[in-house]
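Engineer: Next input, structure requested:
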Amino acid sequence: MPGVEERAVGTAGAVPAGPGAAGVSVWLDGLARERLASGRLAALARQGRIAGVASDPAFLARSLTRGPFYTGQLGDLAERGIPAERALKALAVHDIRWACDILRPVHEATAGVDGLVSVSLDPRLAHDSEATLAEARALWRSVDRRNAMLGIPATPAGLTALSACLAEGINVNATLVLSAARHRQAGEAYLEGLERARAAGRHLPALASVASFPVSRIDAAADALLDREGTLEARAMRGTTAVAAARQLHEQYERMLDEPRWHALAAHGARPQRLLWTATAVSGPGLLPTRYAAPLLTRGTVTAVPEELLEEPGLVPAGGHPPGAAAYAAAGRLLGHLGWFGIDHGELALRLESEALKELNDAWHQLLDEVTLALDGASGR
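Structural biologist: Now for the predicted structure:
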């Protein structure tokens, strides 16, 4: 099987202007080997359609069952008797390195702002900071790419690990940031990590971090509670909670950039921890495909979208200006209205975090089962 550097030939030098040129970045939601092998990811990057990738275990699980993309590597792993856990890591490292090499020109052209490939760590470790840090160190060494980024759930233990990762020079994505309170904690963990990195003599401009807010997950949960209420007023609130909550996070993000602690780090070249809007796909009759992606494409943020959404007109608005004070005030009022229907946004966010972690754990176990079956098939057992 050819090496990663051989497969990446032809991508270097093809430097796109990228969506980040106006301060707005679009990343592809999902890393699948068929996109790597077919050249589709390279084409999207070369055309300036995407400036990064964000993925989780579910995408690898789906990719394993599609076509011959893993056959050769699985056969080699099976022949060597590699167990499923180690095989899974080998498959993931292979794909991450490949994607990082494809996006390296974007990373270089944007001085490290974009061209990043974010992949989630084992979600079973979300409440164990030491185990998360050990896993992050091992994966970072194995991937060995400056434009890799490791996704760590923004639990209290996860944020402790996040700070430690940054202190050691590891790019991190604080995932499952579902409320303004958790976003504040993620931001403080980021600042702590940068301060520790600076004390250790690290080059702050080389460090990158995002805080991921899964947009549609918020609306799905809030709408279910509003439907239970059943009143005309409750129905009028459907589909409004997620964007309002995102606006609240963006307002907080801007406030944090005005704080002295951030200014001290920015003076040494530190980059902001950008907001990354995820779960932007829309399902349901009569709903605009860009109902989440388009309004959230604002300066200084990243939006991860499925590939089919890249074809939608008007995905990247000109300028990408922040929403502004009026929009932030309207978002605050709307979130306050949830209390009329007995919905506490903070409690809802904590419930969703727990549910999301369970789903990720289930997906990870399913992925291990898929890898086990694939190894058995490759070895003829």
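Engineer: For the rest of this, base every contact and every neighbour count on C-alpha atoms.
Structural biologist: OK.
Engineer: Could you count how many residues lie near Gly377?
Structural biologist: Neighbours of Gly377 under the rule other Cα atoms under 10 Å: 14.
Engineer: now the strands for this protein?
Structural biologist: With DSSP state E as the criterion, the chain has strands at 24-29, 52-55, 116-120, 148-153, 172-175, 209-214, 274-278, 301-305.
Engineer: quick one: contacts of the last one?
Structural biologist: Read that as strand 301-305. Here strand 301-305 makes contact (Cα atoms under 8 Å, 6 or more residues apart in numbering) with 23-29, 53-54, 274-281, 293, 296-297.
Engineer: can you do 6 Å?
Structural biologist: Residues outside strand 301-305 that contact it (Cα atoms under 6 Å, 6 or more residues apart in numbering): 24-29, 274-278.
Engineer: Rebuild the residues you listed as TSV, extending it with neighbour count and distance to Ala131.
Structural biologist: Formatted as TSV, the contacts of strand 301-305 follow (neighbours: other Cα atoms under 10 Å; distance: Cα to Cα, whole Å):
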residue	neighbour count	distance to Ala131
Val24	23	34
Ser25	27	32
Val26	27	31
Trp27	29	29
Leu28	25	29
Asp29	23	27
Arg274	20	26
Leu275	24	26
Leu276	27	25
Trp277	26	27
Thr278	27	26
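Engineer: Closest one of the residues you listed to Arg182?
Structural biologist: Nearest to Arg182 among those: Leu275, at 12.5 Å, using Cα to Cα.
Engineer: Proceed likewise with the subsequent sequence, for comparison:
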Amino acid sequence: MTDNANLKALSDAGVSIWLDDLSREALTSGRLQDAVKNGGVVGVTTNPSIFQVALSDGESYNEQVSKLAADRATLDEAVFAMTTEDVRNACDVLMPVFEATDRTDGRVSIEVDPRLAKDTEGTVAQAKQLRDGVDRPNALVKIPATVEGLPAISRTIADGISVNVTLIFSLDRYRAVMNAYLTGLEQAREAGKDLSQIESVASFFVSRVDTEIDKRLDAITGKDAEAAKKLKGKAGIANARLAYQAYEEVFSTPRWKNLEADGAKPQRPLWASTGVKDPAYPDTMYVTELVAPGVVNTMPQKTLDAVADHGEITGDTITGNYEEATEVLDALERLGISYSDVTAQLEKEGIEKFEKSWGELLDGVQAELDKAAK
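Structural biologist: Below you'll find the predicted structure:
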């Protein structure tokens, strides 16, 4: 619930507001509880970068670190214990939302170790460990949408585990993710699972697309420079709008209708990376320009505050704009900017970024364990 008119309008338009942030301080201070009670927040996402920042604040975790050190926990065991505890407690905060929305919202995500991004078997195994470690029905396990991640998504869904598929940049990969979800549901049905208990979102990244494409547009000189300039800041939104078009297509097929008749829920598109990187752009544009029924927008706190303060919600800003969105991507190709090259590079960089953050997280936790053991 929220009294803020902008956030209420966003929610009323069919957008679920999730917070892209989690820390123990947010839990112990009551900040997360307040965001859920009064700020319109109905879900939380995390990733290795967020945990790295949260756990670098040693004070909030001192007591647990001391106990883990005394128990002679390994580094991986310590990180697992610390992250799953935060997610478990956040799940408890969101449980009333989970129950009030028939298990759709009130979700909290936790990501598999990013070093497993290209390891199908390892991803499947850790998804089960995270499900069991958090032990809450409203937890989502995040699995990267790598080629190796696709079969892991199907197998995890087939096991009845709800999944947040992350690091999606291209439309082709998004369609493969939706196919993996449907395949998993079909396998779950064959195994006698209750499909109504399985939930999934597909995290389609937005601002990073503009960051990379704008850089390439800026490098264009000569006769095409003016055309390039006009395309800046348009690719991310166009790409996401076409993703929603793909979502509408897939979740209206006979294959989907058959699963829906057995209780399955659609895999909702989730707009990720919605914080604006370029200060020249409106700080709410990845929210206000991506409004449509049945989507999730997961925002960093700064973006959520900006939307609450001055976001102009004008209803559905996606459907009806597919032709214009297609033209944006076509215009980029005509200028020599390869869509497939951009999206492949962004996936590679996304994995590397999370691996780097995970490494920093491990280093930080090891240092704390060593300190506590002295």
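Engineer: can you put the strands of structure 1 in CSV and add distance to Ala17 of structure 1?
Structural biologist: Shown next, in CSV, are the strands of structure 1 (distance: least, Cα to Cα, whole Å):
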stretch, distance to Ala17 of structure 1
strand 24-29, 11
strand 52-55, 13
strand 116-120, 15
strand 148-153, 20
strand 172-175, 24
strand 209-214, 21
strand 274-278, 19
strand 301-305, 16
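Engineer: Figure out which of these is closest to Ala325 of structure 1.
Structural biologist: Closest to Ala325 of structure 1 of those, according to Cα to Cα: strand 301-305, at 17.1 Å.
Engineer: Can you state the residues of structure 2 onto which that closest one aligns?
Structural biologist: Here strand 301-305 of structure 1 aligns to structure 2 at residues 295-299, judged by TM-score structural alignment.
Engineer: circling back to that earlier point, looking at the contacts of strand 301-305 of structure 1, which one is closest to Arg228 of structure 1?
Structural biologist: Nearest to Arg228 of structure 1 among those, counting by Cα to Cα, is Thr278 at 26.2 Å.
Engineer: Could you pull up the contacting residues of the residue mapped onto that closest one from structure 2?
Structural biologist: Under the alignment (TM-score structural alignment), Thr278 of structure 1 pairs with Ala272 of structure 2. Going by Cα under 6 Å, 6+ apart, Ala272 of structure 2 touches 203-205, 298.
Engineer: and the spatially closest residue to Ala272 of structure 2 that is not a sequence neighbour, how many neighbours does it have?
Structural biologist: Nearest residue to Ala272 of structure 2, sequence neighbours excluded (Cα to Cα, 6 or more residues apart in numbering): Phe205, at 4.7 Å. For Phe205 of structure 2, the neighbour count with other Cα under 10 Å is 23.
Engineer: Tell me which residue of structure 1 lines up with Phe205 of structure 2.
Structural biologist: Match for Phe205 of structure 2 (TM-score structural alignment): Pro214.
Engineer: how close does that match sit to Ala21 of structure 1?
Structural biologist: Distance of Pro214 of structure 1 to Ala21 of structure 1, computed by Cα to Cα, to the nearest Å: 24 Å.
Engineer: and if you look at Leu176 of structure 1?
Structural biologist: For Leu176 of structure 1, the distance to Ala21 of structure 1 equals 27 Å [Cα to Cα].
Engineer: for Leu360 of structure 1, same thing?
Structural biologist: Distance of Leu360 of structure 1 to Ala21 of structure 1, computed by Cα to Cα: 33 Å.
Engineer: and these two? which has more neighbours close in?
Structural biologist: Applying other Cα under 10 Å to Leu360 of structure 1 and Ala21 shows that Leu360 carries more neighbours, namely 18 against 14.
Engineer: For stretch 103-122 of structure 1, buried residues please.
Structural biologist: Neighbour-count burial for stretch 103-122 of structure 1 flags 103-107, 109-110, 112-122 (criterion: 16 or more other Cα atoms under 10 Å).
Engineer: what range in structure 2 does it sit on?
Structural biologist: Stretch 103-122 of structure 1 maps onto residues 94-113 of structure 2, going by TM-score structural alignment.
Engineer: count of neighbours near the closest residue to Asp119 of structure 2 other than its chain neighbours?
Structural biologist: Spatial nearest neighbour of Asp119 of structure 2, chain neighbours left out: Glu148 (6.2 Å); criterion: Cα to Cα, 6+ apart. By the measure other Cα under 10 Å, the count of residues near Glu148 of structure 2 is 16.
Engineer: how about Glu148 of structure 2, what's its match in structure 1?
Structural biologist: Under the alignment by TM-score structural alignment, Glu148 of structure 2 pairs with Ala157 in structure 1.
Engineer: tell me the contacts of its match?
Structural biologist: 127-129.
Engineer: ok, these vs Leu348 of structure 1, which is closest?
Structural biologist: Among the contacts of Ala157 of structure 1, and counting by Cα to Cα, the member closest to Leu348 of structure 1 is His127, at 19.4 Å.
Engineer: Which residue lies closest in space to the closest one, excluding its sequence neighbours?
Structural biologist: Ala157 (5.1 Å).
Engineer: I'd like to know how far that neighbour sits from Ser212 of structure 1.
Structural biologist: Distance from Ala157 of structure 1 to Ser212 of structure 1, by Cα to Cα: 17 Å.
Engineer: likewise Gly158 of structure 1?
Structural biologist: Gly158 of structure 1 sits 13 Å away from Ser212 of structure 1, going by Cα to Cα.
Engineer: same question, Ala54 of structure 1
Structural biologist: Ala54 of structure 1 sits 10 Å away from Ser212 of structure 1, taking Cα to Cα as the criterion.
Engineer: Compare neighbour counts for those two and give me the winner.
Structural biologist: With neighbours defined as other Cα under 10 Å, Ala54 of structure 1 and Ser212 compare such that Ser212 has more, 28 against 24.
Engineer: my guess is that one contacts Val172, does it?
Structural biologist: No. At 10.6 Å, Ser212 of structure 1 does not count as touching Val172 under the criterion of Cα atoms under 6 Å.
Engineer: quick one: the helices in the stretch 51-200 of structure 1?
Structural biologist: Remark: helices assigned in the stretch 51-200 of structure 1 by DSSP state H, counting those that start in this stretch are 57-64, 71-79, 84-109, 129-143, 156-167, 180-199.
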